[in-house]
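Asker: Turn this into a structure:
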Amino acid sequence: MSDHDPLRDLWAGQETGNFVMPLEDVRRKARDFQKTILRRNMTEYAAAALVIALFGWTAITVPEPIVRAGCFLIIFGALYVCWKLYGLARSASGAEMDAAQNLMTFHRAELLRQRAALASVWRWYLLPFVPGMAVFLGGVSFAPDNPAPLAVKLVILLFAAMLVAALFYGVWWLNQRAVKALDGEIAALEGAGEDWPVDS
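Answerer: Now for the predicted structure:
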């Protein structure tokens, strides 16, 4: 049989070109992404306010100094997380988006910025709570008015620490899933083409 295949030659010789996503689709994706980030951050700030209120009330009502110290450390941890959340993962404003020279470049940079924040969540989101939780759980477990034997106190402390560790792992795992989802978004955006019109 001949190696010449007209259909194959026709397919191989056609011009492919890069697929370019319409600019309005990029604009819509960028706006939806920023709205999602804003909602997430508002939820995080509300959760931090709840943590501060709860442990602030505990620090006022519980006389045990170690427990109170743990409460204050947790409050400081929550404030630090809010500060880092704003610095690392705040949502971009509409003015920033409108001022972007190239919308695709802007959206890609925002995806990368949020990905970096989520990938390092263990350092700025979870670790700041560790000292406060350790002191708080230790103070509760070994409070002077706790009549339980030492072995029971140790078991209670270990069990509480395992629950907190499981919670921290769950938060880390969910954020790693979000990182993978952002990787997919970034790859899809990069695969859609590099030559985008300058947004005016």
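
Asker: drop to CA atoms for contacts and neighbour counts, all remaining ones
Answerer: Will do.

Asker: Now do the longest helix anywhere in the chain: which elements does it pack against?
Answerer: When the chain is parsed with DSSP state H, its longest helix is helix 150-191. Packed against helix 150-191 by the contact rule (3 or more CA pairs under 8 Å, 6 or more residues apart in numbering; DSSP states H and E) you find helix 103-119, helix 130-141.

Asker: Before we compare anything, build this one as well:
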Amino acid sequence: MTTDNGSDALRELWQRQSGSSFSMEPDEIQRRLSRLQADLRDVQIVVYILCPGLAIWFAYWLIFTTQPIITRAGLLLLVLGMSFWAGQIWLYNRDRQKALVNSDAAGQTSCLEFYRAELVRQRDFYRGGWFWWRLLALYSGLFLGGWGPLDHHATLRSRVINLIVVSILAALAVWLSYRKSRKIQRQIDTIEAMKVQ
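Answerer: Take a look at the predicted model:
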């Protein structure tokens, strides 16, 4: 999905923007919104290519190979986790497009308010329930997928290494998500401080 139509609608909104008492110029807001759109486009490309590809790969191993039940449960969780992540991105983009259309139709939302709403929506994507659900699905899928019965191909040592690697990846995902949401929260706080002035 592209955001080109959204860019045109945003440009029209900025052109109709009347003067306001805020100290952030409309050009600065446009630049920041363009950066948010570029970030979202990059995430969409990765998620819409990576998630279906990995989901198909895991589904292949789930359906066409003989795996122990615990490994099959892990593969199923991975397929569901990848699908859930792609669905979250789709819903996020849909909500963003709805907000843009509503702002344009109402004609009352200032550029700064629209920008703040975008930041809040993005911050909430990186923390809260949706983040924890996708992390839980992916972490448990990776954990169970690599923890089947021991045989000559997999030793206890390799299973423990898998657990350690998956735990490190989960901790890294939590840290990166927390860091991103804090950065976005600082931008929201800056906008709130501008409103008070």
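
Asker: TM between them?
Answerer: TM-score of the superposed chains, computed with TM-score structural alignment, normalised by the length of structure 2, equals 0.72; 171 aligned residues with a CA RMSD of 2.8 Å.

Asker: Let me know which of the helices and strands packed on helix 150-191 of structure 1 is the nearest to residue 79 of structure 1.
Answerer: Across those, residue 79 of structure 1 has its closest neighbour in helix 130-141 (12.4 Å, CA to CA).

Asker: can you list contacts of that closest one?
Answerer: Identification of contacts with helix 130-141 of structure 1 by CA atoms under 8 Å, 6 or more residues apart in numbering yields 64, 66-74, 77, 153-154, 156-157, 160-161.

Asker: do the same with stretch 66-80 of structure 2
Answerer: 54-56, 58-59, 61-62, 137-138, 140-149.

Asker: I'd like to know which of the residues you listed are buried.
Answerer: Neighbour-count burial (16 or more other CA atoms under 10 Å) applied to the contacts of stretch 66-80 of structure 2 gives 55, 58-59, 61-62, 137-138, 140-148.

Asker: which among the contacts of helix 130-141 of structure 1 end up buried?
Answerer: Using 16+ other CA under 10 Å, the buried ones in the contacts of helix 130-141 of structure 1 are 66-74, 77, 153, 156-157, 160-161.

Asker: what's the closest of these to residue 92 of structure 1?
Answerer: Using CA to CA, those come closest to residue 92 of structure 1 at residue 77, 24.6 Å.

Asker: any idea what that closest one aligns with in structure 2?
Answerer: In structure 2, the residue paired with residue 77 of structure 1 is residue 81, using TM-score structural alignment.

Asker: Spatially central residue in structure 1, please.
Answerer: residue 118 (3.8 Å; CA atoms, centre = their mean).

Asker: which one in structure 2 is aligned with that one?
Answerer: Under the alignment by TM-score structural alignment, residue 118 of structure 1 pairs with residue 126 in structure 2.

Asker: Would you confirm that that match contacts residue 179?
Answerer: No - contact criterion CA atoms under 8 Å: residue 126 of structure 2 and residue 179 do not qualify, at 9.1 Å.
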